[in-house]
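Chemist: A structural model of the following input is requested.
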Amino acid sequence: MKGTTLMAVKVRIGTRGSRLALWQANYVVKRLRDCFPGHEFEITVIKTKGDKITDVALSKIGDKGLFTKEIEMALLREEIDIAVHSLKDLPTTLPEGIRLAAVLERENPLDVLLSFKGYSLSGLPRGARIGTSSLRRTAQLKRLRPDIETVNLRGNVETRIRKMEDEGLDGIVLAYAGVKRMGFLHLVTEILHPDQVIPAVGQGVIALEIKEDGKVAEELVKPLNHQPTWAEITAERAFLKAIEGGCQVPCGCHASYQEGYLTVDGLVASLDGQVVYRDRVSGSEAFAQQLGEELARRILAMGGGSLLETVRCMGD
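Modeler: Below you'll find the predicted structure:
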């Protein structure tokens, strides 16, 4: 896609091939067509490393960009014009030549418990088996229910739900957004409040990447950007960048926008959930990045820094 005018063009949208990823890509195409009815939009499916490795916990693979790198490479090679991601999959440092250009209005960012047996978190029997592949979820679930056993669970939403039944699990924890988009809200037995489980950075957000010099793509995605969501994820990603520094660690951050102000909650925890450092900051959306960085500094100073040194790169 060459040039800088918005004359009718063919626009290639890059995405993963899962049902959820395709839902997101098709939703983006619908929004783009509403704004630019004269353009032609096509979806290009790209398989990522994370799609190919399905039998290993994410934390054990130890590679950033598991679900994004191949799509970003296609963007740099100009095989696609816009990349669509779940923002929580996107590393805080992007490849040179690529930028995050827009985020769509956020779906509910919280985690949910699903159980064929109808259990709430507090109603789970002692020793209950809960499926999740997330260090963040595992640590926070263990903090609330030290007696439960977490079982590594990879795959898309439908696969995890099927495994819950096939393996006789008492429940699984997923993101509300994916469960809703895939039509499984009827299986949700509890929406986990941030006081219980802080969600992942960027959870519930569809992100659009373009090339740095993609002027036409920039004009196309600009109407889709949702400023309150942009403020929230700016704070969250600043927190993660300051906290992370390497492999996956059990941390979460949730920013909430209201009338120009942000409230940002963050957490780091030990793998067993028995040691938790958590804090909150608030301020104007104009200082979203600074708020995220300040929250990270506070938590690291509380003892989170030394805690992370003991868990970084250890995996589940």
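Chemist: hey, let's count contacts and neighbours off CA atoms from now on
Modeler: Noted.
Chemist: Now do residue 310 against residue 239, distance only.
Modeler: Distance check for residue 310 against residue 239: by Cα to Cα, to the nearest Å, it reads 19 Å.
Chemist: neighbour count winner among these two?
Modeler: In this view residue 310 and residue 239 are compared by other Cα atoms under 10 Å, and residue 239 has more residues nearby, 32 against 11.
Chemist: hey, where'd the strands end up in the chain?
Modeler: For the chain, the strands defined by DSSP state E occupy 10-15, 40-45, 82-86, 98-103, 111-114, 129-131, 149-151, 171-175, 188-192, 206-211, 251-258, 261-269, 276-284.
Chemist: Go ahead and flag the most central residue of this structure.
Modeler: With distances taken as Cα atoms, centre = their mean, the residue of the chain nearest its centroid is residue 88 (2.0 Å).
Chemist: another one to check against the first:
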Amino acid sequence: MNKTIRIGTRDSELALWQATTVQRKLENLGYKTELVPVKSTGDLVLDQPLYEMGITGIFTKTLDVAMLNGTVDIAVHSMKDVPTHLPKGIVQTAVLARATSTDILATKGSFTPEKPCTIATGSLRRKAQWLNRYPNHEVVDLRGNVNTRLQKLQNNDWQGAIFAKAGLERINVLPDNFENLDWMIPAPAQGAMVIVALEKDGFSKEATSKLNNTEADICTYIERAFLQKLEGGCTAPIGALAECIDGEIQFKGVLFSLDGQTKLEIAKQCPKNDYKDLGASCAKEVLDNGGKELMEVIKSEIEK
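Modeler: Take a look at the predicted model:
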């Protein structure tokens, strides 16, 4: 165990929390580590919606390059930010035990959805689901790290902003006023942290694989397989959630139009041992029942 494992991470507070968590776990197993923070394009460009930037893996690409050029040995990511196709030479080595996948609405106090409201989010998925439920509301774009977005909520006359609950809890900034959005289907792999390493780096692969949580690995695999089959390289309002309950996998997936007016959903279950094809087969069913045409519309609208 003489090698020092260099852990690549974005330099936001949440990303550093995640990387430090992995660092602590590795050091508890006897490994030597070093944190190497870097800034991603997604952190630097804050005046443009993510889907308009046209970059797959905008929060992970910088770390991919750092790994491939030998600057870092592993990288720690929020798994929902990671493209379903990893760059050649980089492999997934561990999914840590998953936190909550729930979205929340942070507010400034009382929230009355029956009245006209302005809600902020940078996510196509959250925007579409919100407009599906509240078509009379306005949804505006919100970018930046967690702390920046919370501050923007306070600085603007919005009634609320949508966040992943896990991220706020991890860095202890969950606001006093919020509502759990239990009806909102999360992003595939939301609440999960993933470790990637170079395929040829046997030492780092073996070390980090000891942190893998089997149940989180299975559930995120299903969700990402659903996303990969549906997406076809196009960003779209897609939600997916797989849960292991009493030895069975229960899965829910959704695809929305950008304006939230069209909703295609599916729910299936299978024995835990038969999970491999669940995500892709659910996506195929959605595609065969109007999803293919809807994805073409979404792609054309985004490219305008």
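Chemist: hmm, back to that, trace the residue nearest to the centre of the first structure over to the second structure, please.
Modeler: Counting by TM-score structural alignment, residue 88 of the first structure lines up with residue 80 in the second structure.
Chemist: Which of the strands of the first structure sits closest to residue 31 of the first structure?
Modeler: Among these, strand 40-45 comes nearest to residue 31 of the first structure, with 10.9 Å by Cα to Cα.
Chemist: Distance from the chain centre to that closest one, please.
Modeler: Remark: strand 40-45 of the first structure is offset 23 Å from the chain centroid, using Cα atoms, centre = their mean, to the nearest Å.
Chemist: corresponding residues in the second structure for that strand?
Modeler: By TM-score structural alignment, strand 40-45 of the first structure lines up with residues 32-37 in the second structure.
Chemist: where exactly do the helices run in the first structure?
Modeler: Remark: helices assigned in the first structure by DSSP state H are 19-35, 49-52, 58-61, 69-76, 135-144, 157-166, 176-181, 215-221, 227-243, 288-299, 305-311.
Chemist: who wins for proximity to residue 274 of the first structure among the ones you listed?
Modeler: Closest among the helices of the first structure, using Cα to Cα: helix 135-144, at 5.7 Å.
Chemist: got the angle between the closest one and strand 261-269?
Modeler: Put simply, helix 135-144 of the first structure runs at 80 degrees to strand 261-269, going by axes from the mean of the first three to the mean of the last three Cα atoms, to 10 degrees.
Chemist: which residues of the second structure does helix 135-144 of the first structure align to?
Modeler: Against the second structure, helix 135-144 of the first structure falls on residues 124-133 (TM-score structural alignment).
Chemist: can you check stretch 22-30 of the first structure too?
Modeler: Stretch 22-30 of the first structure covers residues 16-24 of the second structure once aligned (TM-score structural alignment).
Chemist: Give me the mean distance between that stretch and the first structure.
Modeler: Compared with the first structure after fitting, stretch 16-24 of the second structure has a mean deviation of 0.6 Å; criterion: mean Cα distance after the TM-score superposition for the first structure.
Chemist: What residues in the first structure pair up with stretch 206-219 of the second structure?
Modeler: Going by TM-score structural alignment: stretch 206-219 of the second structure matches residues 219-232.
Chemist: Give me the buried positions along that stretch.
Modeler: Neighbour counts over stretch 219-232 of the first structure (16 or more other Cα atoms under 10 Å) mark 220, 221, 224, 225, 227, 228, 229, 230, 231, 232 as buried.
Chemist: do stretch 307-316 of the first structure as well
Modeler: Applying 16+ other Cα under 10 Å to stretch 307-316 of the first structure flags 307, 308, 311, 312, 313, 315, 316 as buried.
Chemist: before we move on, what about stretch 101-118 of the first structure?
Modeler: Those would be 101-107, 109-116, 118, for stretch 101-118 of the first structure by 16+ other Cα under 10 Å.
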